[in-house]
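Asks: one predicted model, sequence on top.
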Amino acid sequence: MASTELDLSTITAAVVQENSGQIAIGKYVVQIGSVHGGVVNVAMPEEQPHWQPRLAPVLLRPRRFAGLLDRQVETGAAMTVLHTTQPLELYGSPGLGKTSLLRHLAYHLPLTACADGVVFLSAQQHALADLLQFLFEAFHESNIPAKATEAQIRHGLQNKQALILLDDLGLARTEVDALLDAAPNCAFILTSPERRLWGEGRVVALSGLPRDDALTLIEREMARPLTREELAAVLTLCDLLAGHPLRLIQVAALARDHGHSLIEITERLQQAAPVEALNQQLFDQLSPPERRVLGTLALFGGAPVGHDHLAALTGLPDPSPVVESLIGASWCRPTVRATASPAIWPSIGLRPGI
């Protein structure tokens, strides 16, 4: 059998590099390719980012919150922060209204001492580096997609005078110090479920609403005045739940949407541990799809779950109506994506398969 020789001159190499985008970081350009990695190159002059300050004042506020109840002490503390640039932390368990208070303060604090504006950010599950990058980009913009270096961030934030509102902060104590040091002339108001600020600034622990404000909240949620018979029961209810706003809203939802009387709910809560008894009443009203979605969200411990992932995990073609129902009943809180409310799900012991 005659042998044949391979003609190497006819072979050509065709190497195709995937490149879905790139970002400039300092003097380097990171090209993002396939899932297997990317390529880092030294940036050419035309590839280097040029950061420019945004027009001041920067106003990155959340939506307004109307009808804030109580919180005069906290509002007074926030007023003081603007003139001293000492940080203020407002901490307390989920459902006490920390986010609502920040949304109110974003529009009702004088900004005469904050020439560079006001910035609000939901800081839940954000690392220190991400928060610093966000704050830097709030006041600066680049001509190309870029990530600022640590030195650029320190220089860019050093002289800014702004009101910074960070909601649901989860950083460690040393990280909080580093965050405050990066913008020493800004007034920071932080909220968190547990105390994060020690040694300086002012710390205020949020508590439940006073009786009068708690009654106002119940009537607002019921969309009607309370009857004389209901009034005595609701006063007892407010004491049982320590004026906790979220719990009071849930009680009103039980009465308004599921036909329970406020007197009946109060009697049930008096017969057992109030919070656990309320959670059980709320849980008993859930439909099977609602239980399935809530159980799935609870598995993620408060981390956001996207629509497509939630549909795949629950087997529901479109979980949006169910999620909206859970949000309306205060089982979930709307963020960028739906998350299980940590104020509720650990207390009722949700397990996989619910």
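Replies: Okay, I see it. Residues are numbered from 1 along each chain as shown.
Asks: could you use CA atoms for every contact and neighbour count after this?
Replies: Will do.
Asks: name the helix or strand for the nearest residue to Leu60 once chain neighbours are set aside, please.
Replies: Ranked by Cα to Cα, 6 or more residues apart in numbering and with sequence neighbours excluded, the top spatial neighbour of Leu60 is Val119, at 4.7 Å. If you go by DSSP states H and E, Val119 is part of strand 117-122.
Asks: before we move on, the earlier item: what sits against the residue nearest to Leu60?
Replies: Val58, Leu59, Leu60, Arg61, Leu135, Ala138, Ala162, Leu163, Ile164, Leu165 (Cα atoms under 8 Å, 6 or more residues apart in numbering).
Asks: hmm, back to that, output the contacting helices and strands for the helix or strand just after the strand holding Val119.
Replies: For strand 117-122, the following helix or strand on the C-terminal side (DSSP H and E) is helix 128-139. Contact partners of helix 128-139 among helices and strands, from 3 or more Cα pairs under 8 Å, 6 or more residues apart in numbering; DSSP states H and E: strand 58-60, helix 150-157, helix 173-182.
Asks: same thing but 10 Å
Replies: strand 51-53, strand 58-60, strand 117-122, strand 146-147, helix 150-157, helix 173-182 (3 or more Cα pairs under 10 Å, 6 or more residues apart in numbering; DSSP states H and E).
Asks: another structure for you, compare them:
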Amino acid sequence: MPVEVHAPCGFGKTELLRSIAESEIGPDGRSLAIPRVYFEVGAKTSGDVLYLLVHKLYATDAPVKLSRAECARLVSGSRALLLLDDVPADPSFAGSLVDELPGCGLVFAGERPVLGGRATPLPLAGLSEEAALNLLSRDLGRRIHDHELPLARRLVTAVGGSPLQLRQAAALEREDPRRFGLDRLAAIAERDAAALDRYCFGQMSEGERRALAVLAAVGGAGLPPAVVGAMGDIAYVSEFLAVLHGRGVVERDDDRFGLPVCRAESYWPTLARYVQLASAVRALADWILSMDPTGPTAGSAVEAAVGLLGVAGERREWALVVRLVKVAEPVLFAQGRWEDWRQALDQGIDAAQRLGDRASEAFLTHQKGTLEYAEDRAEEAYRLLNRALELRSLAGAGQDPELTRHNLAIVSPPAGAETRVWRQRVRKTLTYVGTALAVIALVVGVQQGVSALLDRGSPGSGPSSTPSVTDGGTGESGDGDNGGNENGRTSVGQDGQTSVGQDGQTSVGQDGQTSVGQDGQTSVGQIGQTTEGPGKKPTAEITPRTELTIAETTVGEETLSDTVTLANIGDAALSVEAAAITGPDATEFTVADVDCADASLAPQESCTLAVTFAPQTAGAKTATLTIPHTASTSPARLTLTASAVGLLPDLSVSAVTFDGTVATVTVRNDGDGDAPESWTAGTFGATVLDSQLTEPIPAGGTTTVTFSVPRGCSGGSCSYYSVTVDSTEAFVESDDENNAYTYTRPR
């Protein structure tokens, strides 16, 4: 039965799966003879996962394109143990792999189990106390002293043994020990362990935030420092990334840095304002164009492109969408990301239509027709290639239709032929292409060698019993045009055509814009405005519905952003204007329009805003977020509430010294707030002395108070004494359990 390893982000699921994949000995001490494959799923589709697993398990002497069923048959026949990390929470994803791979052992890792009774859930506990203390000591760069052990144990318990949060706590103390001692860190974690993440964010410099923003924008993909620096226009980026890695915020794999997939999404709303999207796209495109699409870094590059493509689409930067798709398309193909390739082409076509860019739409439509043919959907390929030819003629000068005509000649049904016969002919062409790619200008074909692989039903080649790992297939090129991929680039669009006539066919008006007719069908109008049929109207829905409560925050610090979503649940377009914050504490809240400002939301579309709280004074705070829009309920309003805690002092007795009958007590403030005037009480021997007035102590400072002690304690000879700072409890401290200091002479 499959196993689902589940735990919150940062509990070490990846390390566990990697260690299993690399181990040669099983838990019973026996040698592990079966193939083991670690595979990070992330944003990949299940179809692409199957295709890529084939190339992890099998070595081929020629590039191949297999159907999903063929991929599943090969992977299942390998009898491998598949360790699938960062699996999405959609039950259908894992469920489909369970159904298609009965011959494999499956271990899924995610934040929660999704398969119910179809898999064995395995919750991943945090580190043991001993392992957690060792990790904490290592990251502190020092030994944990005996008197600190109770505090360290409190911290370990509060974070549940989470390796990530222990590393964050250690980084906070290492960088600011005066403010973040183990006592303060334990108290913070006991109130809210997630606050450690916010404190780490508050400690970041501008350069560190910009570097982190780039990594969040690309969805966690690993990037070299030079690329991160170019995308974020960051000098000395290697230093910033090293600091972030030391804090446990980013991961490092050789020369690449990335965010855990489970954290990239939560960080992005806060960091979005630090990314100049056009510059980021330009730098990423330059990097991709400089590399071999089949090389070892291409996988990270395509992950980054897919992540940034989502950001560009959310912001409705259609020209950037087209640019990214044209650059990423050859790499998606070469890396075997077939379903992502299809989705990217759909996004590019949609973006080109919104721009009225017929040349790009023609190019991308040609590419999608090529893909449909390669996947044996000849009728759809024929329709798309005809559409591409039409668009090329409409686009005018600079468009060469010969390649599209060439491909059409391959996929066109012969006059008078039955559809069934035509399909059989096309299928035969695809199955036995051999050297056909030198003749037809298509991207990929299925090699005859696939049949042999399928017939054998067993992985590997050569003497090794372990399957060989190879890069994804790359298709051959004919006539010097990169395998029919025109100039080696493509652009993108979203699912479905935006311009559809009453006959279900795609049509385009003079400006490439869409409008909705009275019959509810979408067609392209001759003006750049969208018109709606009678009775249709937009309806705005905000989430959360009425109130957003932000976690408690320390004065002078900034929270990670909370996300607010505005959705159009009506049946006509909804226009959204810039949001604003008003109310008594408006200056302490900020809102960033991630993709809502001046947006036009089609029915069932939504946009997001990021609300941040940076209190200037302590206390309860409230304000109102207002979002104007064109629905009848405008504006949308949301009450914002939060609480701020002031910077608190933390008094303790640092030392007691004696000079005859005078005892001098040193009082230290280990907090991050100044301590006002207070009283210090002392008891020496059997004598309770009056309290002494103690002057104000700044954060990190000390002062002294003196007591006249009885003769029996002269020179510190008394058998017992006790000193209590802030004895009247005049103010709140971050830790009031260390106010009393007691000495008892050993017997």
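Replies: Perfect, thanks for sending it. Here the structure is a predicted model, which is why all the values come from computation and not from measurement.
Asks: quantify their similarity with the TM-score.
Replies: The TM-score (TM-score structural alignment, normalised by the length of structure 1) is 0.65; 268 aligned residues with a Cα RMSD of 3.1 Å.
Asks: picking up where we left off before, what's the closest of the helices and strands packed on helix 128-139 of structure 1 to Val322 of structure 1?
Replies: Val322 of structure 1 lies closest to strand 117-122 among these, at 24.1 Å (Cα to Cα).
Asks: that closest one maps to which residues in structure 2?
Replies: Using TM-score structural alignment, strand 117-122 of structure 1 corresponds to residues 35-40 of structure 2.
Asks: sort out which residues of the helix or strand encompassing Leu430 of structure 2 are buried, please.
Replies: Using DSSP H and E, Leu430 of structure 2 falls within helix 419-431. Of all the residues in helix 419-431 of structure 2, those buried under the rule 16 or more other Cα atoms under 10 Å are Trp422, Arg423, Val426, Arg427, Thr429, Leu430, Thr431.
Asks: can you name every helix or strand that that helix contacts?
Replies: helix 358-374, helix 378-395, helix 402-411.
Asks: out of those, indicate the one that is most buried.
Replies: helix 358-374 (a mean of 27; mean count of other Cα atoms under 10 Å).
Asks: separation between Arg637 of structure 2 and Thr270 of structure 2?
Replies: Using Cα to Cα, to the nearest Å, Arg637 of structure 2 is found at 21 Å from Thr270 of structure 2.
Asks: who's more crowded, these two?
Replies: Thr270 (26 against 19; other Cα atoms under 10 Å).
Asks: how close does that one sit to Val611 of structure 2?
Replies: Distance from Thr270 of structure 2 to Val611 of structure 2, by Cα to Cα: 8 Å.
Asks: does Leu83 of structure 2 count as helix, strand or coil?
Replies: Under DSSP: H, G, I helix; E, B strand; the rest coil, the three-state class of Leu83 of structure 2 is strand.
Asks: next, count neighbours for the residue mapped onto it from structure 1.
Replies: Aligning on TM-score structural alignment places Leu83 of structure 2 opposite Leu165 in structure 1. Neighbour count of Leu165 of structure 1, defined by other Cα under 10 Å: 26.
Asks: show me where structure 1 has helices.
Replies: 72-84, 98-108, 128-139, 150-157, 173-182, 211-222, 228-240, 245-258, 262-270, 274-284, 288-299, 307-314, 320-328 (DSSP state H).
Asks: any idea what Leu105 of structure 1 aligns with in structure 2?
Replies: With TM-score structural alignment as the criterion, Leu105 of structure 1 pairs with Ile20.
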